[in-house]
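Asker: predicted coordinates and the sequence they were generated for:
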Amino acid sequence: MTVSSDFKPRSAWAMTVLLTGLALINYLDKVVIGVVAVPMSKELGLSHAQFGLIAGAFFWLFSISTIAVGFISNRVKTRWLLLAMGIAWAVLQIPQAHMTSLFALLICRVLLGAAEGPFMPTTIHALYKWFPDTKRTLPVAIVSQGAGLGLLMAGMLIPLVTSRFGWRMNFLILAGIGFAWSVLWLCFGREGNIEHKAASAQAGASAEAARQPLRKTLTNASVLCTILLGFAAYWSLTQVFTWLPTYLEKGLGYSHVQAGRLFALIIIAATPINLGLSWFSQRLMGRGVGSRAARVKFISIAYIVSGCIYVLPLMFEFTTLQKVLLMAVGAGLPTICFSIAPALLAEVVPETQRGATLAIYAAIGSLGGAISPALMGEIVQHGGAAAQAYEKGFATCAILVVLAALVALSWLHPERSRRVLETTAAPARSTAV
């Protein structure tokens, strides 16, 4: 595969930096509800189950909006879609700073989730217009670390803001940050136009594959396996950023500020894991190693190790600090999916269907984020909010990530799936002739 002269590294990395900033805001918006959970629940009189319901409500319209914008992204420039998202997020922070009831908070989180749902697939679609296939994993991983940086800042700064100005001030600060990014993007954000040129026979087959119905693409075994991996990753990530601060404070007995700092420590630990594995995976791809080995096995091994770590606190006695360290590794490993899985989809799926497929992948995956906080809330509620109750909730991730890994090892074959999709398009070509 060769890359056209449209590839401009400096501009591509400049867009990566800007989009990393948006990812930071995206995750600050998500995680703030978990970091202020204790003072907010106390003021509003929320039970653990009610808080879990509110946390999961963020994802109620997440999938619908993600799919809708995914199809739109095939026709509308991602530059304008991302600008609209940045502005919408900022606007929706303001009412959250003034809500006084469970219902009002619920509505705010539902609307914000609808606005933020399309972010990651749209961002990846935008980045793939700047980078060739063999160079895509690392920039997506870096943007994903904008999410990690957002979680880190949340753990470090939100407790300080809360202790000094009250928990509501955090939402107003986030509104200001969102508006500031939107101005920067309006001034400097651009649309990529890189083209990937394969050998003429392969290019012809890919063109014909693009004509096949989207349902054939979505029912391909590799695509389905990748979606399952995304579902498990969203389940784990959402459960962690929603409930980990409360687990540290209520389950392990740390103070509010200490819990925030330890939360930040866990995020710091996840960053080198994600970047290191993403870099090594991309390096292997650059050396000609197949994506089955360089991508699929990387994700699968990371998931299996994460699943084992999640169940260890239920099997053995650990100190509170040891539990924090285990959570740092266990929560960090599944995040590798967010940088590698989209590259797997882009490898298999025709470019004309990429935006929609990435959106559907994120939409279905995010359903894990809608379910896991509410399920965790019920588990903690019935367990009396003891440390073991939280640990049982986190252990639900173990079942899901190990299952997803085993399914991927059995049926996720990107090279084979690409050939299958190209072959099934051939009859359509003959019929048309």
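Answerer: Cool, got the structure. Predicted, not measured: the structure shown is a model, and the values here were computed from it.
Asker: C-alpha only now, for contacts and for neighbours.
Answerer: Fine.
Asker: three-state assignment of the nearest residue to Ala12 once chain neighbours are set aside?
Answerer: Excluding the flanking residues, the one nearest Ala12 by C-alpha to C-alpha, 6 or more residues apart in numbering is Trp130, at 5.3 Å. The three-state label given to Trp130 by DSSP: H, G, I helix; E, B strand; the rest coil is coil.
Asker: which stretches in this structure count as strands?
Answerer: Along the chain, counting by DSSP state E, strands occupy 2-3, 196-197.
Asker: between these, which gets nearest to Ala331?
Answerer: With C-alpha to C-alpha, the closest approach to Ala331 among these belongs to strand 196-197: 35.0 Å.
Asker: which elements pack onto that closest one?
Answerer: strand 2-3 (3 or more C-alpha pairs under 8 Å, 6 or more residues apart in numbering; DSSP states H and E).
Asker: this is the comparison structure:
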Amino acid sequence: MKATNGAPAKKSLAVAFFCAAVYFCSYLTRKDFSVALVAITEATGFPDSAIAFVPTCLFFTYGIGQTVNGAIGDHVKPHWLMTGGLLLSAACNFVLPHCPGVPAMCVVWGINGFAQAMLWPPMSKIMIYTYSGTQYGTASMIISLGASLATVAGYLYIPAILSVASWQTVFYFGAVVVVICAVAWFIYSTHHNIAGSNTPEVAAATDTPSTAKSPKMPLPAVLTLGFILLDVVLVGMLRDGIETWTPTFLKEIFGGSAERSILITVILALLGCACVVLTTLVYRRFFRNELVFCGTVFLIATVFALVLLFANGKSMPANGKSMPLCAVTISMLSAVMHGANLALTAYVPKKMKRFGHVSTVSGVINSAGYLGAALSTYIIASIKETHGWNTTITVWAALAALGILLSAVAAIFWRRLTKPSGTQEES
């Protein structure tokens, strides 16, 4: 489906908006447990230490599922895989309120994590074989915005439901929304010629699926992908890890209510939306190498981390610390990484299309990001409890600086790897 200035472009963008709607709805049934966690704990009486394993199970199976479903997505029609993931996630949300204890919740929510992982790899494949040029960047931006806006929506509608109904209603509501979305997506995708769906494997040199067999990925491509995966791990550690701990940081340093923590989380998600749009525009205007762009983002993140370290320095008295300055810098430190994440998870698989196995590559890259997020969650907790926030912020700055180095090295290999295909296909 080639984009032009006429009707075909509008039809093509409809696929992007539909995929964004699918991602939006899936996030509602992925984030609902974490948002409603306090209400669930209060209602069930389960200890925090036990119930914390439930979202951890989703995190774990989602990361593994990205790789597994990425491989499956290269042999199964992507719109079928996405529909199955939505319906399985809805089923898990229907079942969870009936679980008698934490072990059962862990099993159900672990299955939900795998179901959620059935969405991104095939969705990425559809986008890559539907769009080209700057329109691909626009489509990727639209889908990323869908995920960020879903986070905002979750922190708005779930407290509203909890104010008038039980915590179980949160999951029933999410399940109903996802079922409706799955039906709508299945009807739409089966009545339209969705790119990437005609054959299990696609030709490497065209935008249209064919019966040609994909070439094996050469060793230089594998080595370059290894550097990229390390970069993605760092992005996950800084984006999701800092996002997780931002409300805690501000509450411990400056005090405040749970309501303010929720507000801060919403603001973080909105900043993420803004950064997705801004970085897409900046990338199009000034960059052609995704890894050079990521190195620039890591440099900006390093600056924010150093400013945050100064603002929260030991020499600064508690009453002299500026909450607005700390809030802005820690929020931006996390938010700018959305740009690097978009470049690595969306643009890199597009450039590697000529090697085939698009769904697998997309799944592996996305899985690395969640590995980084998981590592950050536990590592940062340990550092914070043992050495305090200043050391924690120093670690964030060091990770960002390491990202600059890794991106610089990876950019050299990436330039050589993508040179044969030219630069005609801009993101």
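Answerer: Here it is on my side, so go on. These figures come from a predicted structure and were not determined experimentally.
Asker: does the residue nearest to Ala12 of structure 1 touch Ala14 like I think?
Answerer: No - look at Trp130 of structure 1 against Ala14 with C-alpha atoms under 8 Å: they stay out of range, at 10.3 Å.
Asker: which one of the two has more residues nearby?
Answerer: Trp130 (25 against 14; other C-alpha atoms under 10 Å).
Asker: quick one on the thing from earlier: redo the strands of structure 1 as JSON lines? Include mean neighbour count and distance to Val296 of structure 1.
Answerer: Shown next, in JSON lines, are the strands of structure 1 (neighbours: other C-alpha atoms under 10 Å; distance: least, C-alpha to C-alpha, whole Å):
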{"stretch": "strand 2-3", "mean neighbour count": "13", "distance to Val296 of structure 1": "23"}
{"stretch": "strand 196-197", "mean neighbour count": "16", "distance to Val296 of structure 1": "23"}
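Asker: for Leu172 of structure 1, find the nearest of the ones you listed.
Answerer: strand 196-197 (43.2 Å).
Asker: quick one: residues in contact with the closest one.
Answerer: Taking contacts as C-alpha atoms under 8 Å, 6 or more residues apart in numbering, the residues outside strand 196-197 of structure 1 that touch it are 1-4, 132, 203.
Asker: 7 Å instead, please
Answerer: Residues outside strand 196-197 of structure 1 that contact it (C-alpha atoms under 7 Å, 6 or more residues apart in numbering) are 1-4, 132.
Asker: quick one: which of the strands of structure 1 is nearest Tyr27 of structure 1?
Answerer: The nearest among those, by C-alpha to C-alpha, is strand 196-197 at 31.7 Å.
Asker: in the stretch 1-150 of structure 1, which spans are helices?
Answerer: Using DSSP state H, counting those that start in this stretch, the helices of the stretch 1-150 of structure 1 run over 9-35, 37-44, 48-57, 62-72, 78-96, 102-116, 119-127, 137-165.
Asker: packing partners of the longest one?
Answerer: Applying 3 or more C-alpha pairs under 7 Å, 6 or more residues apart in numbering; DSSP states H and E, one finds that helix 137-165 of structure 1 contacts helix 9-35, helix 256-286, helix 337-348.
Asker: need the winner for burial among these.
Answerer: helix 337-348 (a mean of 24; mean count of other C-alpha atoms under 10 Å).
Asker: in terms of secondary structure, what does that one contact?
Answerer: helix 137-165, helix 221-246, helix 414-432.
Asker: make JSON lines from those helices and add mean neighbour count and distance to Glu347 of structure 1 to it.
Answerer: Output for those, formatted as JSON lines (neighbours: other C-alpha under 10 Å; distance: least, C-alpha to C-alpha, whole Å):
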{"stretch": "helix 137-165", "mean neighbour count": "23", "distance to Glu347 of structure 1": "12"}
{"stretch": "helix 221-246", "mean neighbour count": "25", "distance to Glu347 of structure 1": "10"}
{"stretch": "helix 414-432", "mean neighbour count": "16", "distance to Glu347 of structure 1": "7"}
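Asker: show me which residues of stretch 313-321 of structure 1 are buried.
Answerer: Pro313 (16 or more other C-alpha atoms under 10 Å).
Asker: swap in stretch 88-105 of structure 1?
Answerer: When neighbours are counted by 16+ other C-alpha under 10 Å, the buried residues of stretch 88-105 of structure 1 are found to be 88-94, 96-97, 99, 102, 105.
Asker: just give me how far it sits from the chain centre.
Answerer: Averaging C-alpha positions (C-alpha atoms, centre = their mean, to the nearest Å) puts stretch 88-105 of structure 1 23 Å from its chain's average.
Asker: thinking again about what came up before, which one of the helices of the stretch 1-150 of structure 1 lies nearest to Leu186 of structure 1?
Answerer: Leu186 of structure 1 sits nearest to helix 78-96 of all those, at 6.9 Å, using C-alpha to C-alpha.
Asker: re earlier: dump the helices and strands packed on helix 337-348 of structure 1 into a markdown table; add distance to Arg109 of structure 1 as well.
Answerer: Shown next, in a markdown table, are these (distance: least, C-alpha to C-alpha, whole Å):
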| stretch | distance to Arg109 of structure 1 |
| --- | --- |
| helix 137-165 | 17 |
| helix 221-246 | 13 |
| helix 414-432 | 36 |
